[in-house]
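**Q** Model the structure of this input:
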Amino acid sequence: MAEGHGNAALRRLALGLMAATGFAGLGYQIVWTQQFALWLGHEAAAVMAVVAAFFGGLALGSWLLAGRIERSPRPGWWYAGCEAVIGLWGLALSALMPALGGGLQSLTTLQAAGAQLWAVAFVGCLVLLLPATVAMGASLPAMQRVLSLQAGETPDGRCWAGLYAANTAGAVAGALGAALVLVPAWGLARSAMACAALNLGAALLAWQWYGRAFDLPAAVAREGNARGPLAMLFATGLLGIGYELLVVRVLSQVTEDTVYTFALLLAVYLAGSAAGAQAYRRWSPAAMDDSGQRTTRRLGGALALACLLGASSLWAAEALRDGVTSALLGVADPMSAAVTAEAVLAVAAFAPATVVMGALFSHLCRCAMAQGATSGRCLAVNTLGGALASPLIGVLLLPAVGAKAGLLLLACGYAALGWRSPRSPWAWAPLTGAALAAVLAPALVFIQQPEGGRLAAYREGVSSAVSVVEDAEGVSRLYINNRQQEGSSASWRVDGRQALLPLLLHPAPRHALFLGLGTGVTAATATLDPAVNVQAVELLPEVVELSSLFTAALADQGVELQRLRVHAADARRFVRLSPEHFDLIVADNFHPARSGSGSLYTVEHFQAVRARLADGGLFCQWLPLHQLDLPTLASIVASFQSVFPQARAVLASNSLSTPVLGLVGGTGTLSWQPGQLQRRLAQVPQAAAFGFEDPLALLGSFVAGPSSLRQWAAGAPLNTDDRPVVAYRAPRATYAPQGPPVDRLVAWLGQLDPQTDSLVDRDGDQAWSSRLAAYVKARRHFIAAGRGVPPLADPQAMLARIRDPLMNVLRESPDFRPAYDPLWRLATVVAARDPHAARAVLTELIRLQTARTEAASQLDALGVPP
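**A** The predicted structure follows:
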């Protein structure tokens, strides 16, 4: 009785250890994937290579060490040793990752892409992670050997399924714990240290309870041929991870695609696998009939149907998301409702298939071990199949056939595993379902197409789907994964301003670099300066291709597209590896909540940009306030000013719905002379079409000085590579927007001082400085006035509504053209219907303008009657 209780206690300890190390294993994977992406880039090839290297190390460890463990009289020592190696190597990588990552980055080239980048990333990560991943791959077989012999079972006993279920359940907790708790609170390095502590604790406990207390007999070699089950294990690894990849790609068009989204999807996938393994352990028969082939066929057929069922939920993903969100908004906060909706989508897509996957994996392992294979060999071939899923399915299959055909092919692959006889109706059920879906179901492409609009272009890439949608008015918009708008043909003026504002502030730029392409309008506009060599970097090749649909229309503005050189590469990696120095670097307003974008707002990235600036160079980082909350903005501002202490803030335009802020820093002083700016404007005469008519329009865009910014952002945590504050905080504003963007803009501007006195060089005209102060003050009042003025379709009613607020702005600064222009346009339109009201407005505008004679001639030319 005591011995039975002892065995039960040791079994519970084993399950606890496997759960703890499963938590650590997933925590490592999340941390290491993020760390390597910082150095190798976020290109699809690099990201998939890191995942493949992780899986490859696991497979290698299981393959090489499982046989020795099987022959060892003390497998408990092996388990303790593996956990100790994992923990110690985890601690070593925590300290050495910056140096190792930098060395790995140096092995890549500036133009590395595709197979070349994949090879460097795969081999480099495989070598750097090898000690830990090999030990991870051997730890589960070691514990299975210990537990099966101590329980008096043969090595093909069902305890394997229980250990696998416990380990996978721990991995579920690791996926959620790392994303929701560890990394946001402690950062990447300390999170890895916490995982290392779990491994080292497991090693000590295993040494105490399994290493010394038992001296087990070595395993007896068994006869058998396990090629069939092992081949199926390889196929299920390939198909299972392939299914995960394709489902995640489809759902990225429906979900917000944040770090929380990825954690939820991964957790649900693993939870289903753990549940299936545990169910198999509990309900499978003690003895297998027909060498387990009947159960294999049944589970294979069931898995094919489950994949079809899970895939079918994807067609209803948008409706399901909206329904869950709407149902929960009355009882939960917006973020909880949105995250719950994403969790429901994950359950619908993954739960049916992954439960059967867990059961089938456990059963195939049992079959293989019964025929002489070791548990390590089973794990190795299955993991190897998973490692190959990224290049074969993610890189080759998905772009070639699309997500819909890819998922149906995977279901057919599972159906082949469960094939019995052509006469059996169950053999044909999955194939019939796949054939019907292929013919009747639409493509798994989600595109928000407005009424009367059309899809102008669509490209399915390895990591993202990119589309161009044209509405009924002919306005085209560029989308990534149907969720992230990268610009439109209607915003060309604002996009162009984001290039010209920093470009004109530099006295004599010769080399300019744009990080992020989008529609291409911003970078292309820089070619209006004939003296500037312009380069741009864009992560997605599909965006580079489709940007031509937007930039072609700029030819009428004098843009020379042939002078724009575009690189398809990761911006961080390009900045670190480029041998050039640039007079101007402009970074796009990357969506901070999207996976990977937060790394473009870190202190380390800003330091790399500063190192790439030439003497007197300028750097402008644009920020989308409509996609940010103020605490996240404060972290970005604090991080920027830690590298550029004299940084100032500007506004790209006066937009109230999509305000874009800019942080301007440099290697020199940030003050200007009006005469210098006037000469720059003369060199780019087209700037007037973008609203830069005079130096006041340039310097009047500044809204905050250095000390004001520093005081406002005081106490905000820095966003660093190790502590990615933005990546984990910004999604909150995406899931639960905090009111209209104009409210945040007005609140932010109200706390800042533009410090206009220091904007103008000491040799500048004092009267001009006073005009600048009035101009900046007028801008704030203009924005505040527009906050409560919704647009009206009737020009006469609109003129009546905005006349007094805008006139007051102009009385404060007659130079403020953004208030003058809409009044003049509306008055000229209304002149035919209400000439007296129009003349009153135009006369007042003439009185307020310095160029009274010119305005009077304009009035006469319009023919407005007295």
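
**Q** From here on, just use CA atoms for contacts and neighbour counts.
**A** Noted.

**Q** which stretches of this protein form strands?
**A** 454-460, 465-470, 476-480, 484-488, 511-515, 533-538, 564-568, 582-587, 613-624, 648-651, 660-666, 702-704 (DSSP state E).

**Q** what's next to the third one, contact-wise?
**A** Meaning strand 476-480. 464-470, 485-490, 518-519, 550 (Cα atoms under 8 Å, 6 or more residues apart in numbering).

**Q** Which members of those are classed as buried?
**A** 464-470, 485-489, 518-519, 550 (16 or more other Cα atoms under 10 Å).

**Q** farthest pair in the contacts of strand 476-480?
**A** Ser464 and Ala490 (24.0 Å; Cα to Cα).

**Q** re the thing from before, now, which of the buried ones among the contacts of strand 476-480 sits nearest Ala773?
**A** Set against Ala773, the nearest of the buried ones among the contacts of strand 476-480 by Cα to Cα is Gly487 (31.9 Å).

**Q** which residues does the closest one contact?
**A** Here Gly487 is in contact with 477-479, 518-519 (Cα under 8 Å, 6+ apart).

**Q** State the distance from it to Ala46.
**A** 27 Å (Cα to Cα, to the nearest Å).

**Q** what would the contacts of Gly487 look like in JSON lines with distance to Gln686?
**A** Output for the contacts of Gly487, formatted as JSON lines (distance: Cα to Cα, whole Å):
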{"residue": "Arg477", "distance to Gln686": "24"}
{"residue": "Leu478", "distance to Gln686": "25"}
{"residue": "Tyr479", "distance to Gln686": "29"}
{"residue": "Gly518", "distance to Gln686": "22"}
{"residue": "Thr519", "distance to Gln686": "20"}
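
**Q** Could you single out the nearest of those residues to Gly67?
**A** Tyr479 (51.5 Å).

**Q** How about the closest one: what's its closest non-neighbour residue?
**A** Gln485 (4.5 Å; Cα to Cα, 6 or more residues apart in numbering).

**Q** now the other sequence, so there's something to compare against:
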Amino acid sequence: MYQLSLIFGNASYATATTLATFFMGIAIGGWYWGNKSVKIKKPLFTYGLIEIGIAISGLLLLPAIEIYKGNYNLLYSVTGGNPYWIILLKFLFSTFLLIIPTILMGGTFPLLSKYVGKQRKNLEKRGTVLYTLNTVGAAIGAFLTGFYLIEKFGMQVTYILAITLSFSVGVLAMILCDKFKNKESGLPIKLDAGPKNKVEESDNTVYKNHLSTPQFIILALSSGFLALSLELLLFRMFAQVLQNSVYSFSAILVVFLISLGFGGIIANRLAQTNYGSKEILFLFLLFSSLTIGISPIIFNIYTDGLEYIAPYASWPVYLVEVFKLSISIVVLPATLLGTIFPFLLKAAPLKFREPGKFVGRLILFNSLGSFLGPLLAGFIFLQLFGLWVSIKLIAILYAVLALYISLSLDISKKVKWSFLTVIIIGGIFFIKDPAIVQLRPQEKLLEYWNSNNGVVSITKSENNLQMRLDNFYILGDSESLLVEQMQAHIPLFVHPSPKKVLFLGMGTGITAGASLDHTVSKVVVVELIGNIVTAAKKYFSSWTNGLFTDDRVDILKDDARNYVLGTNESFDVIIGDLFTPWHAGTGSLYTVENFQQIKKTLNPGGLFAQWLPMYQLTPEDFNTIAATFSSVFPQVTVWRADFNSTRPSIALIGQDLNAKLAQQSLKENISKIFKNNRVEKNDAYQHMVGLFYIGNLKVLKNNLDNYILNTDDKRVVEFKAPKFSQQANALQGKYLVGEELEKLTEMITSELPPKSDPYLSELPPDEKKYIKVGMLYSRYIEHFSKGKENEAKLVEQQIKKIAPNFLK
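**A** Alright, predicted model coming up:
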């Protein structure tokens, strides 16, 4: 998944195609190897061969991905960029990559089941232990990979380690098979269930302690469908109050898997009792329904109405709080769910006597359900019903399954338990849903949209309209109108003649709309989340300068990186949005490989502007991104979008080595904009760009050489930024705002003053002085905003000496 996200993109449909292929392969493998296991005399030896096969076929993934990346633009052009054909293409490619290893994976559990349980009685006890150990191993793997291995060693080494482990397990299994070859077959153990065991069960015969064939199939299918659906919905629920980094979701996954392992232990104990299997399954299904149904209420209470979790805690304390939240919400329902699948080894119809074959059937139906779950939950339930109702729906479906099982019990239990189930279904249905967005005082929720990619909301407070993603991630607002416009104007002022412009990320659309004031011939806007486009068009159209109606504009719902990889178009200016560095998956937008692909997409003399939210970056984050950016672009200059002291934004603009800022084209570009906006030209507007220029990044080269570059293999930003961010929140570090940003800009300017900066060599001295004015004005705003009037007056005097009319 981690590898394929780089080429499939982070769009939900791309993830779904990978998951679909994965579970499809597991389903086929379970069915095929389950049937084949009947004739296999050495299941442990065959299991070893399969593990080796998984390792070899998995190894082929790496060169195949490189071939795909190298030819993706050709395939993109053949399909004409049609999203439906692209989805089909990705599905076929993921099938090609994953079908062999996943079919082999699907055979591992049936073969080991045959080895540990030659007869049904063995399997009921040992198979549940096998499931428990496997699930605990999965939790350990998820923990080590998410919290240590990838960060420490990179993707490639971690992947090779996984392949090596798989290969080693295969070799070990073959050695053990040879060592214990005289013990492997064991003695056949007869079923000990009384005289009825001699009677072959028909599909219409129902025994007290065993399911019928239809019941078995429905429960196997449903357990996969509902568990994977719930997992996806839980991730979406936690996204409303967490940092949403790779660590947050790794923590949730680990707790989920450990809980499933606990369920396996319970199933093992119950398998050794004489309690009725249907009664046990009924109770677990019903209690699963109840715990899932009330989970939103517990979540709302625990988070105090969707408050951000531990916003000012240190990094270790924050992780502890994430695990505590996960445990409080996930453990009970996931443990109950984890009991159902392995307990089916005991509750299966008696006619399923051959362990490997019937385990293969169990995996077949369970994997088919796992294949359908994320698709329906992510693309239908969330879209139609929203998050809270979708969770309720999963809870009610578990209750419906309990009701289905209760109908095959004796009459007294059937009536009482059916009545109890109906009561619980009604109670879940009428539970009041928590709010989807936490509102601040005097704030009103206008509308929100649910999807697999997150919750997009529009809120209003006084005269400000704000767009958010997942409750706390602000995508833009009407109060930031000028700042968002400047994020388009600055790069387009700098380019001599921008005709074709590409925006990676849209947000409110204000930035992209500002480009239409320039003499552009084509504007392409790529936005990952379709609901952002819907929300922007409905609520921000009046500020977007005709973005949604202008014939020059194409708005594409696609992953930014994926679009750049596939397009055959080239652009004069490419502008990257303010991507939150600690957000899971965002680190891939700051890698060497992505910057290189963007550079290839530029026309000769073109430029790329990557805007950075300095209020979310620590010095370490900035230096890593700057070092990575400057390793690709030989000429990098630094610009500001505003003079905001608390939420400043700056851009790294990459160009060719000998690029220079041309005075004449600057004047023409600026005059066109202010003419279009009917703003009277005066001294301040004439020198506008000088005010926003900070300096040349080459002065930091020696300092940046000490930083590890952010690459697809080692995503330093994705794994380091969450830690640095949380430390800054806890006042154990600092964001690049206020005095910290001023220190950075002063260092850049003092090391290479404007008069010596080769990038500014064509500007007259009178223009260069406004670079100093811009620095002073930033300091002036900083003092003024903090109420430091004396300091502000001193800076004001300095500004007047350089540009007497500026502050007017």
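
**Q** Overlay them and tell me the TM-score.
**A** Overlay of the two chains. TM-score (TM-score structural alignment, normalised by the length of the second structure): 0.88; 767 aligned residues with a Cα RMSD of 3.0 Å.

**Q** circling back to that earlier point, closest one of the buried ones among the contacts of strand 476-480 of the first structure to Ala221 of the first structure?
**A** The closest of those, once distances to Ala221 of the first structure are taken by Cα to Cα, is Ser464, at 49.5 Å.

**Q** counterpart of the closest one in the second structure?
**A** Per TM-score structural alignment, the equivalent position to Ser464 of the first structure in the second structure is Gly454.

**Q** What's the separation between that match and Phe379 of the second structure?
**A** 12 Å.

**Q** for the residue nearest to Val220 of the first structure when sequence neighbours are not counted, what are its contacts?
**A** Nearest residue to Val220 of the first structure in three dimensions, chain neighbours excluded: Arg71, at 7.9 Å (Cα to Cα, 6+ apart). Counting by Cα under 8 Å, 6+ apart, Arg71 of the first structure touches 218-220.

**Q** Map Ala271 of the second structure onto the first structure.
**A** In the first structure, Ala271 of the second structure lines up with Ser284, judged by TM-score structural alignment.

**Q** Ignore what I typed, I meant Asp477 of the second structure.
**A** With TM-score structural alignment as the criterion, Asp477 of the second structure matches Ser488.

**Q** Grab the nearest non-local neighbour of its match.
**A** In space, Ser488 of the first structure is closest to Arg477, 4.2 Å off (Cα to Cα, 6+ apart).

**Q** so how many other residues sit close to the one you found?
**A** 21 (other Cα atoms under 10 Å).

**Q** residue in the second structure matching it?
**A** Aligned partner of Arg477 of the first structure by TM-score structural alignment: Gln466.

**Q** try Val50 of the first structure
**A** In the second structure, Val50 of the first structure lands on Thr18 (TM-score structural alignment).

**Q** Can you get me a residue count around that match?
**A** 23.

**Q** And for Ala92 of the first structure?
**A** 14.

**Q** gap between it and Phe54 of the first structure?
**A** Applying Cα to Cα to Ala92 of the first structure and Phe54 of the first structure gives a distance of 17 Å.

**Q** Likewise for Gln293 of the first structure?
**A** Relative to Phe54 of the first structure, and taking Cα to Cα, Gln293 of the first structure is found at 32 Å.

**Q** out of the two, which sits in the more crowded spot?
**A** Neighbours per residue (other Cα under 10 Å) separate Gln293 of the first structure from Phe54, with Phe54 holding more: 27 against 17.

**Q** ok, the more buried one touching Thr133?
**A** Yes. Between Phe54 of the first structure and Thr133 there is a contact at 6.5 Å, judged by Cα atoms under 8 Å.

**Q** Glu360 of the second structure: what's it in contact with?
**A** Not Glu; residue 360 of the second structure is Gly. Per Cα under 8 Å, 6+ apart, neighbours of Gly360 of the second structure: 29-35, 107, 109-110.

**Q** since we're on the nearest residue to Leu216 of the first structure once chain neighbours are set aside, how many residues are nearby?
**A** Counting by Cα to Cα, 6+ apart, Pro73 is the residue found nearest to Leu216 of the first structure once chain neighbours are left out, at 4.9 Å. Using other Cα under 10 Å, the number of residues around Pro73 of the first structure comes to 17.

**Q** and Pro73 of the first structure, what pairs with it in the second structure?
**A** Using TM-score structural alignment, Pro73 of the first structure sits opposite Lys41 in the second structure.

**Q** Thr720 of the first structure maps to what in the second structure?
**A** Checking TM-score structural alignment: Thr720 of the first structure goes with Thr711.

**Q** can you tell me which residues contact that match?
**A** Neighbours of Thr711 of the second structure in contact, by Cα under 8 Å, 6+ apart: 588, 590-593.

**Q** a markdown table please, covering these and showing distance to Leu144 of the second structure and neighbour count.
**A** Listed next are the contacts of Thr711 of the second structure as a markdown table, based on distance: Cα to Cα, whole Å; neighbours: other Cα atoms under 10 Å:
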| residue | distance to Leu144 of the second structure | neighbour count |
| --- | --- | --- |
| Ser588 | 21 | 26 |
| Tyr590 | 24 | 25 |
| Thr591 | 23 | 24 |
| Val592 | 26 | 22 |
| Glu593 | 26 | 19 |
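
**Q** got those residues as TSV, with distance to Tyr563 of the second structure columns?
**A** Shown next, in TSV, are the contacts of Thr711 of the second structure (distance: Cα to Cα, whole Å):
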residue	distance to Tyr563 of the second structure
Ser588	14
Tyr590	15
Thr591	16
Val592	17
Glu593	14
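
**Q** Narrow those residues to those in helices?
**A** Using DSSP state H, 592-593 are the members of the contacts of Thr711 of the second structure that sit in helices.

**Q** Out of the contacts of Thr711 of the second structure, which is nearest to Val717 of the second structure?
**A** So of those, ranked by how close each gets to Val717 of the second structure (Cα to Cα), first place is Tyr590, at 7.6 Å.

**Q** I'd say Arg576 of the first structure and Ala608 touch.
**A** Yes. Judged on Cα under 8 Å, Arg576 of the first structure makes contact with Ala608 at a distance of 6.1 Å.

**Q** Those two: which is more packed in?
**A** Higher neighbour count among Arg576 of the first structure and Ala608: Arg576, with 19 against 16, using other Cα under 10 Å.

**Q** got the contact list for the aligned residue in the second structure for that one?
**A** Aligned counterpart of Arg576 of the first structure in the second structure: Leu565 (TM-score structural alignment). By Cα under 8 Å, 6+ apart, the contact list for Leu565 of the second structure reads 7, 69, 72-73, 597.

**Q** Having no further points to raise, I will conclude here.
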